[in-house]
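missing the sequence, but the structure's below:
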């Protein structure tokens, strides 16, 4: 059975954008779309029954409105709704277990258009192994018309096994019939900072070597997805900043998720963190740890 696309809905403009983006993705994949809403305080005994009923009605209305909107835009799409009871992040992560993709809405910020990652989105990201796409309001297609897809930008770490990340990016590019641009950032070993005589040729040689490694890493997927036009860039500097810059003209940005554990809890790696907070395009986060 083909996996469906799940979208978290809460009645906000951000979740409406996520529902529209998720519907378009489900149509591309030719799979059903499932709209879900998690009601946290339905399970609390301290909430009076009238309050619970009102929350239930509001959730049903939010789901019905989102379903009506996407059905109007995609008449042939199989759309279902589900109201969940429990902590939103845990409920969404559990609901996503049998989904092919989870889509969440996120709020744009300031002049550098990007995301405000709320606690629910962040907690869901670290709790699920399902690919997650975060969408903000401006990413929602206005009409279900034929769309000319642009470029997918992929952040690659040549020092990590990233099969799931690469497969997701190439499949998305093949599905859309668009180009894929792979980006990797590198830096000189710290020992060169203390070298009394620095030869610029050493830096150029490292750059050439990294470019070859990136090309070698992509080669199996080039053969597996021959219809996908692929370019790659290896440059000196932080990968996150380059991905944010590239996202300005991208249809989708794809990054891997590596969890960092500290005494303060679990958090995302620096590249995913930078892209999620500042990229202008939708961002797909793929677990590969």
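Happy to help now that I have it. Since we're looking at a predicted model, the values are computed, not measured.

from here on, contacts and neighbour counts on C-alpha atoms
Noted.

mind listing the helices for the stretch 51-200 of the chain?
All helices of the stretch 51-200 of the chain, identified by DSSP state H, counting those that start in this stretch, fall at 88-95, 119-127, 163-176, 200-224.

so which of the ones you listed gets nearest residue 233?
Closest of these to residue 233 is helix 200-224, at 7.1 Å (criterion: C-alpha to C-alpha).

what does the closest one contact?
Identification of contacts with helix 200-224 by C-alpha atoms under 8 Å, 6 or more residues apart in numbering yields 158, 166-167, 170, 184, 186, 188, 228, 230, 232-236.

use this one as the comparison:
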């Protein structure tokens, strides 16, 4: 049985946009879609049973709202739903293990009814061993495609670029393959972005030479990037690839490249030491500032 695309829903505008995005993605992948709502369990006692009954009622209403939106806007998707007990982060991480892809709203409600708040989404991204996509409120199907000649959204225009942020010092097959697959599914161009910074003389080790003003450095990075991409171009000959090398901070370059993209793909190394931070600065900047859906792909 095919593992589903799973969308976490909590009634927020972000989670409804995530559910709709996940439905389109499920169709592209030829997978079923499962809508998942997590509610807080209260132990038996003074308010336990009434509170749990209220939570289950709220969960049913939240799931029905998301189902209605998905069935209206993405009618061809195979759809199921499920409600489970929290805590939210743990429940979503468990669901991710059973998914082809987990999709969440990048921000959600706060307080008693809000489960997919920013800290929860970030906690899932930090610990998930499967790819996670974060979607902002207001994301529509038309946002995935280039505008028509008259400046209006059109289902007939080509998909906007898929953007892959790559670290040439740690180029991981899982992340690259995910980005190529997303571009293939959309028949979109893949734009691969690498940002480099000139080494500081203060950061050099003994015997190292800092070529601070080396005019050939950008061309060397372009050659390195092309060499890394060569095998993937052969594997995906129908996918147009644009290789971009820029000087500057990677976070700035990726957030800029994500403007006008259909999807931004970044990697996250699986931590062997849970006490250490598990979201690097580049991924963290993308989570907070990317203007398009963000896919975070874990890798060894």
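Right, received. Where do you want to start? None of these values were measured; they are calculated from a predicted model.

thinking again about what came up before, mind putting the helices of the stretch 51-200 of the first structure into CSV with mean neighbour count and distance to residue 288 of the first structure?
CSV is the format used below for the helices of the stretch 51-200 of the first structure (neighbours: other C-alpha atoms under 10 Å; distance: least, C-alpha to C-alpha, whole Å):
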stretch, mean neighbour count, distance to residue 288 of the first structure
helix 88-95, 20, 16
helix 119-127, 18, 11
helix 163-176, 19, 6
helix 200-224, 15, 16
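
rebuild those helices as a markdown table, extending it with distance to residue 34 of the first structure.
Listed next are the helices of the stretch 51-200 of the first structure as a markdown table, based on distance: least, C-alpha to C-alpha, whole Å:
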| stretch | distance to residue 34 of the first structure |
| --- | --- |
| helix 88-95 | 10 |
| helix 119-127 | 17 |
| helix 163-176 | 20 |
| helix 200-224 | 30 |
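
please identify which of the ones you listed is closest to residue 81 of the first structure.
Nearest to residue 81 of the first structure, of all those, is helix 88-95, at 11.8 Å by C-alpha to C-alpha.

roughly how far is the closest one from the heart of the chain?
Taking C-alpha atoms, centre = their mean, to the nearest Å, the mean C-alpha location of helix 88-95 of the first structure is offset from the chain mean by 16 Å.

got the angle for that helix vs helix 119-127?
Between the axes of helix 88-95 of the first structure and helix 119-127, defined by axes from the mean of the first three to the mean of the last three C-alpha atoms, to 10 degrees, the angle is 40 degrees.

got the contact list for helix 88-95 of the first structure?
The set of residues external to helix 88-95 of the first structure that reach it, using C-alpha under 8 Å, 6+ apart, is 6, 8, 36, 38-40, 84-85, 120-121, 123-124, 127-128.

how about stretch 256-265 of the first structure?
126, 155-156, 162, 165, 266-269, 272, 285-289.

over to stretch 26-45 of the first structure?
Stretch 26-45 of the first structure has contacts (C-alpha under 8 Å, 6+ apart) with 2-10, 19, 22-23, 47, 52, 55-56, 59, 63, 66-67, 74, 77-88, 91-92, 175-176.

to what extent is residue 204 of the second structure buried, counted in neighbours?
Using other C-alpha atoms under 10 Å, residue 204 of the second structure has 11 other residues around it.

okay, strands next: where are they in the first structure?
With strands called from DSSP state E, the first structure shows them at 4-8, 33-39, 79-85, 99-105, 132-135, 151-155, 179-186, 230-236, 250-257, 259-262, 265-268, 283-287.

now these in CSV, with distance to residue 216 of the first structure?
Formatted as CSV, the entries for these read as follows, by distance: least, C-alpha to C-alpha, whole Å:
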stretch, distance to residue 216 of the first structure
strand 4-8, 32
strand 33-39, 37
strand 79-85, 41
strand 99-105, 28
strand 132-135, 27
strand 151-155, 15
strand 179-186, 12
strand 230-236, 11
strand 250-257, 19
strand 259-262, 26
strand 265-268, 27
strand 283-287, 21
